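Engineer: Using only what follows, build the 3D model:
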Amino acid sequence: MPRPSAPADPQQLSLFGPAPLPGAAVPPAAHPAEARPADRPEPPPAPATSFVHPQAQREMRLRGHHVGYALRHARRRSIGFVVGTEGLTVSAPRWVGIREIEAALQAKGDWVLRKLHEQRERAQRLERARIDWREGAGVPYLGETVIVLLDPRVDGVALDPGGDAAALPGVARRLLRVGLPHDAAPAQIRDAVQAWLQRQARSLFEQRCAHFAPRLKVHMRRLALSSASTRWGSASADGSIRLNWRLVHFALPVIDYVVAHELAHLREMHHGPSFWEVVRTVIPDLERARGALRDGALPLLD
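Structural biologist: I've put the predicted structure just below:
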């Protein structure tokens, strides 16, 4: 993410941002833990879990768990950890040895394991959200689920109310009629629905940018859709805004937060306090929207 001193670079809002831990000074080796009193039984050990980065060069035991991490040597003064979608990456000064690196990992082991578990749980949520592209598939749209109905009589794709389903609690209330034969291949259904979602996204984003830009006292020169796998949006000092079309899966308050976030960068090209003050003028409850964006699981479209 660019520094405030370089306003010409785009500001970006992370989609699946890794969880970085500020670089920690290399700690001394930890002292052994004191023995428990004889009359206090040891708790049962937690089930061992394996977390191995696909580019792992080192593996170790961390609180009883098997952890493989990618090691990057860099010009820095301290050891830093980042837990991303692939696992744990450790960055360390070139002069720091493996013993010191793994002592630092042991010292921060609770944090590392918590973040590794969170990333795995997120991956599992994503897998559960995978769409089975067939008639009757559920597709998230503006915070609700719409049901795919193949209808060769329809020209293109059309959204309409779901008839009797609207009266049933917890049941998707709207039908997405797709103009394809009932034996259409999954890829055909996916491509037709995805193209429709992208058209809806552009139309909605244009409306929301037109709504928020005058309130934020900014002028947006150009809006483009993005398919980035790691960013919800970005803004450039020339007035260009890019928004990830897959925001259309979320409810309108979440979309509004991202739109306002990127437009606010046209005034404040950083993430300092003054930037958040600008965003809050139009999104007072921005913490709720940020939380929904962070916790939401996008469906897998392939």
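Engineer: Every contact and neighbour count from this point should use C-alpha atoms.
Structural biologist: Fine.
Engineer: ok, longest strand in the chain?
Structural biologist: For the chain, the longest strand by residue count, based on DSSP state E, is strand 65-74.
Engineer: One more, so I can put them side by side:
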Amino acid sequence: MKLLRHTSPDPQQLALQLDFFSSDFSSQPKIDHPAPKHSPGSSLPPSAPPSTDVAKPVPTGKRRVHVGEHTLDYTLVRSKRRSIGFMIDDDGLRITAPKWVTLTEIENAICEKQRWIFTKLNERRERSARRLQPQMEWRDGGTLPYLGSDITLRILATQSAGILYNATSKELSACLPLDAAEQQLKDRVQGWLQLEAKRVFAERLPIYAEKLGVSYQSFALSSAMTQWGSCTADGKIRLNWRLIHFALPLIDYVIAHELSHLREMNHSPQFWATVQSVFPEFAAAKKALRDHAPETLPIF
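Structural biologist: Take a look at the predicted model:
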């Protein structure tokens, strides 16, 4: 998710949005590395031959390099850019480099950035593994996340309607007719979660507004598929109801983030200093939220 800044002729429509996997929550982490400088008349060092691994063929369109005890495959894209760019996506490591930079220099840069590369590759693998985990089962005894913990779903076969949460046993009991369809259960649970989200957000927003010394005009729930929250210049806050699945610190981080835009309508160093002033653990919360792929949440 990029942190997007949207502008229009009407300054009241200026909004900053906190997206899933932006530069703060990115599904495609990337960094730049300064390219070696060569004058037009200088000679370039010879290109290193591609590393090979006899145990496993190099995938088509990729190069291979040995970094310490690790074998790393990567995609190389030549461009007119001035620096060497590293990006991690679903296909692994992709490097974009100027046409005049040699393979030796590129692989030296890989060695210099190996800690970042392997950290991001591991994060990507862990996220992919979580996506492959089975989705929750909509049945009696099924579990779903609520405020950072799993709660157990109980189905009471009755003609009466209603839903009740027992905080002691961490059980959410839904009353449904015997012939109720699965979607009826999903609708009942989603409605309860949205009411809880509205209640929790209404409690937390004034706390951080007071800490920041700002006033917001209104807040509403969002069902956006790509954004955790947004803030307009005239103080309208929108928060994704799915945040109710997460622990309170992650909810507080998003709230502090959005309200901080009422002091800094940008993502400058001053903005992040503002967030940190009321939420010192923002970096850890930002990473934790980024690591929760939407695919791991219940599907309604």
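Engineer: quick one on the thing from earlier: mind listing what's buried along the longest strand of the first structure?
Structural biologist: 67-71 (16 or more other C-alpha atoms under 10 Å).
Engineer: which residues sit against it?
Structural biologist: 48-53, 55-61, 87-94 (C-alpha atoms under 8 Å, 6 or more residues apart in numbering).
Engineer: Swap in 10 Å and give it another go.
Structural biologist: 46-62, 79-83, 86-96, 98, 101, 112-113, 116 (C-alpha atoms under 10 Å, 6 or more residues apart in numbering).
Engineer: By how much does the next helix-or-strand element following it deviate from the second structure on average?
Structural biologist: Next helix or strand after strand 65-74 of the first structure toward the C-terminus (DSSP states H and E): strand 79-84. Aligned to the second structure and superposed, strand 79-84 of the first structure gives a mean residue distance of 2.7 Å (mean C-alpha distance after the TM-score superposition for the first structure).
Engineer: for the first structure, what spans make up the strands?
Structural biologist: 11-14, 19-24, 50-52, 58-62, 65-74, 79-84, 87-93, 138-141, 144-150, 157-161, 174-178, 222-226, 231-235, 240-244.
Engineer: distance between the longest one and the chain's centre?
Structural biologist: If I follow you right, that is strand 65-74 of the first structure. For strand 65-74 of the first structure, the separation from the chain centroid amounts to 23 Å (computed by C-alpha atoms, centre = their mean, to the nearest Å).
Engineer: Chain neighbours aside, what residue packs nearest to the aligned residue in the first structure for R154 of the second structure?
Structural biologist: Pairing criterion TM-score structural alignment: the partner of R154 of the second structure within the first structure is identified as L149. Distances taken as C-alpha to C-alpha, 6 or more residues apart in numbering put R177 closest to L149 of the first structure, at 4.8 Å, once the chain neighbours are dropped.
Engineer: Give the full set of residues in contact with the one you found.
Structural biologist: 135, 146-160, 193.
Engineer: got it, and L301 of the first structure?
Structural biologist: So L301 of the first structure contacts 129-133, 139, 187, 190-191, 194 (C-alpha under 10 Å, 6+ apart).
Engineer: ChimeraX command for the buried members of those residues?
Structural biologist: In ChimeraX, this line selects whichever of the contacts of L301 of the first structure come out buried by 16+ other C-alpha under 10 Å:
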select :129,130,131,132,133,139,190,194
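Engineer: what's the distance between the match of R154 of the second structure and G179 of the first structure?
Structural biologist: From L149 of the first structure across to G179 of the first structure, the span is 9 Å (C-alpha to C-alpha, to the nearest Å).
Engineer: Could you do A33 of the first structure as well?
Structural biologist: Distance from A33 of the first structure to G179 of the first structure, by C-alpha to C-alpha: 67 Å.
Engineer: same question, F51 of the first structure
Structural biologist: From F51 of the first structure to G179 of the first structure the distance is 44 Å (C-alpha to C-alpha).
Engineer: and L243 of the second structure, what pairs with it in the first structure?
Structural biologist: With TM-score structural alignment as the criterion, L243 of the second structure matches L247.
Engineer: buried sites along stretch 205-221 of the second structure?
Structural biologist: 205-206, 208-209, 212, 215-216, 219, 221.
Engineer: what number of residues lie near the nearest residue to Q106 of the first structure once chain neighbours are set aside?
Structural biologist: Using C-alpha to C-alpha, 6+ apart and skipping the chain neighbours, the partner closest in space to Q106 of the first structure is L62 (6.5 Å). Residues lying near L62 of the first structure (other C-alpha atoms under 10 Å) number 21.
Engineer: what sits against L62 of the first structure?
Structural biologist: 48-50, 68, 102, 105-110, 112-113.
Engineer: let's go with 8 Å and repeat that
Structural biologist: 105-106, 109.
Engineer: what about the helices in the second structure?
Structural biologist: 103-112, 114-131, 182-212, 248-260, 269-278, 282-291 (DSSP state H).
Engineer: returning to that earlier point: may I ask which two of the buried residues of stretch 205-221 of the second structure are separated the most?
Structural biologist: Farthest pair in these (C-alpha to C-alpha) is L212 and L221. Separation: 21.7 Å.
Engineer: ok, back up a step: can I get the helices of the second structure in CSV with distance to L16 of the second structure?
Structural biologist: Below are these laid out as CSV (distance: least, C-alpha to C-alpha, whole Å):
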stretch, distance to L16 of the second structure
helix 103-112, 34
helix 114-131, 26
helix 182-212, 17
helix 248-260, 8
helix 269-278, 12
helix 282-291, 16
